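Student: what would the 3D arrangement of this be:
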Amino acid sequence: MLSLIDNAYAAVTSPLEGNSYSLFFMLLIFILIFYFVLFRPQQKKDKEHKKLMESISPGDEVMTNSGFLGRVSKITENGYVLLQLNNKTEVFIKKDFIVSSLPKGTLEVL
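Tutor: Below you'll find the predicted structure:
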């Protein structure tokens, strides 16, 4: 009976034998998945937003992330935009808050 216990103890304490490179390859696969699923699309989105910020000029019709639709009246050097919402209302917003540019003639009420 004692020999069975010794054999069982030896089986439990023996180190697991396996390929040490498999852990490395699995980690590499996870890193690649995270890159292509999370990081790359976000970088692409940031690049498109930066391109939009550079292309904005006075007279463009834009939409902000808060839902304002308006025409760009003036752009300051420090990154602010004077947005004309209608004939009477103008607001200053940061240029970064502009989400998209609208086609010309979208805002007929101005």
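Student: from now on I want contacts and neighbour counts done on CA atoms only, so please keep to that.
Tutor: Noted.
Student: what's the following helix or strand after whatever helix or strand Ser73 lives in?
Tutor: Element membership for Ser73, per DSSP states H and E: strand 69-75. Downstream of strand 69-75, the next assigned helix or strand under DSSP H and E is strand 80-84.
Student: how many residues are close by Gln42?
Tutor: 13 (other C-alpha atoms under 10 Å).
Student: here is the second sequence; please produce its structure so I can put it next to the first one:
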Amino acid sequence: MLPFITDAYAQTAAPAAQQPSWMPMVILTAMMLVMYALLIRPQAKKQREQKAMNEALAKGDEVVTSGGLIGRITELTPQYMTLQVGSVGDKPVTITVLRSSVQTLLPKGTMKSLN
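Tutor: Predicted structure coming up:
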């Protein structure tokens, strides 16, 4: 019986070649579009807003730095700025920070309301 089985097995047709599917490519493209819409685009918008705020800084503005310091701008250069963060007696306490470290622009008078 064994010789008949090998003959029958040898006569079976080879499986047909499978056609390539475009579905994985469509799914991958859809995932990339979702990633762009949910992650990349909002981050780029936030960076544009941050850059515009940084360029609009002026002497006398009150800001919060990324380190959490609140101060009033007393001097500005293209890369640095000097902040008055308080006073000891009648002498101002100033620090120099990078312009890019500004996190938030505060409304005028915020520092007075904190004292």
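Student: list the buried residues for the strand holding Ser73 of structure 1?
Tutor: The neighbour-count check on strand 69-75 of structure 1 (16 or more other C-alpha atoms under 10 Å) flags Leu69, Gly70, Arg71, Val72, Ser73, Ile75 as buried.
Student: how close does the third one get to Lys44 of structure 1?
Tutor: Pointing back at Arg71 of structure 1 there. Distance check for Arg71 of structure 1 against Lys44 of structure 1: by C-alpha to C-alpha, to the nearest Å, it reads 27 Å.
Student: what separates the most centrally placed residue in structure 1 from Ile98 of structure 1, distance-wise?
Tutor: Nearest to the mean C-alpha position of structure 1, by C-alpha atoms, centre = their mean, lies Gln42 at 3.3 Å. Distance of Gln42 of structure 1 to Ile98 of structure 1, given as C-alpha to C-alpha: 17 Å.
Student: what of Leu83 of structure 1?
Tutor: Distance from Leu83 of structure 1 to Ile98 of structure 1, by C-alpha to C-alpha: 10 Å.
Student: the helix or strand where Tyr21 of structure 1 lies vs structure 2, average distance?
Tutor: When secondary structure is defined by DSSP H and E, Tyr21 of structure 1 falls within helix 20-34. In the superposition with structure 2, the aligned residues lie an average of 1.1 Å away from helix 20-34 of structure 1, counting by mean C-alpha distance after the TM-score superposition for structure 1.
Student: the biggest helix by length in structure 2: average distance to aligned residues in structure 1?
Tutor: Identified as the longest helix of structure 2 according to DSSP state H is helix 41-55. By mean C-alpha distance after the TM-score superposition for structure 1, the fitted helix 41-55 of structure 2 averages 0.7 Å away from its aligned residues in structure 1.
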